[in-house]
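Visitor: Could you work out the structure for the sequence below:
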Amino acid sequence: MHADIHLQLHALNAAALQRQASAAARASAAASVVSGTAGPAARAAGSVRVRVGWRLVELGLRLATPADRPVTLVA
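Guide: Down below sits the predicted model:
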């Protein structure tokens, strides 16, 4: 496949994915407005996101701290 065709197909697929993502975001926002809450799935995703974020912070601190100084995180 020529590079030009590959780039055009990629652009078309990317645009389709963008449309799907924006439609899903609008539907999710509309559902949370109607129900008045974000819903358990959104809360669970946020909780996982927070835990992963803190794990990444801990990993970064461990990588940045010399081996002779232990890292202690207090929550």
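
Visitor: CA only for contacts and neighbour counts going forward, please
Guide: Will do.

Visitor: Could you identify the longest helix within this structure?
Guide: helix 3-35 (DSSP state H).

Visitor: what packs against that helix?
Guide: Helices and strands touching helix 3-35, as assessed by 3 or more Cα pairs under 8 Å, 6 or more residues apart in numbering; DSSP states H and E, are absent.

Visitor: Any idea how far it is from the middle of the chain?
Guide: The chain centre lies 15 Å from the centre of helix 3-35; the measure is Cα atoms, centre = their mean, to the nearest Å.

Visitor: what's the angle between whichever helix or strand comes after it and helix 3-35?
Guide: Next along the chain after helix 3-35, taking DSSP states H and E as the criterion, comes helix 40-64. Put simply, helix 40-64 runs at 120 degrees to helix 3-35, going by axes from the mean of the first three to the mean of the last three Cα atoms, to 10 degrees.

Visitor: quick one more, to check against the first:
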Amino acid sequence: GLRVPFDVSMVGYDDSFYANEIGLTTVRQDPIAMATCAALKALDLIETGKTAKPFEVFPAQMLVRSSTTEAKG
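Guide: As a prediction, the model looks like this:
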């Protein structure tokens, strides 16, 4: 009996193709950039046994759509 977004907010992850179609608020990252970086690190490890930057942070973007609303209270 709960209603989105009146009673609860709903957030997805990875901004799938259908998220915009159904109005789902979602988090978007760049999977191609992440995969490219991971592949380059794997090649470094194969070739040299080490990689210059073993950890990286990729930016994320919140796309607010109709499945969320402002907090009440």
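
Visitor: Send over the TM-score of the superposed chains.
Guide: Here the superposed chains carry a TM-score of 0.31, computed using TM-score structural alignment, normalised by the length of the second structure; 33 aligned residues with a Cα RMSD of 3.0 Å.

Visitor: related to what we said a few turns ago, pull out the buried residues from the longest helix of the first structure.
Guide: Buried residues in helix 3-35 of the first structure, counted by 16 or more other Cα atoms under 10 Å: none are found.

Visitor: again with stretch 26-46 of the second structure
Guide: Neighbour counts over stretch 26-46 of the second structure (16+ other Cα under 10 Å) mark Thr26, Val27, Arg28, Gln29, Lys41, Ala42 as buried.

Visitor: Among the residues you listed, which are located in helices?
Guide: Going by DSSP H, the helices hold Lys41, Ala42 from those.

Visitor: What is the nearest of the buried residues of stretch 26-46 of the second structure to Met62 of the second structure?
Guide: Set against Met62 of the second structure, the nearest of those by Cα to Cα is Val27 (4.6 Å).

Visitor: ok, and the closest non-adjacent residue to Gln61 of the second structure?
Guide: Excluding the flanking residues, the one nearest Gln61 of the second structure by Cα to Cα, 6 or more residues apart in numbering is Arg28, at 5.1 Å.

Visitor: That neighbour against Asn20, yeah?
Guide: No: with contact defined as Cα atoms under 8 Å, Arg28 of the second structure does not reach Asn20; the gap is 11.6 Å.

Visitor: quick revisit: okay if I get the buried residues of stretch 26-46 of the second structure as CSV plus distance to Met62 of the second structure?
Guide: Shown next, in CSV, are these (distance: Cα to Cα, whole Å):
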residue, distance to Met62 of the second structure
Thr26, 6
Val27, 5
Arg28, 6
Gln29, 9
Lys41, 27
Ala42, 29
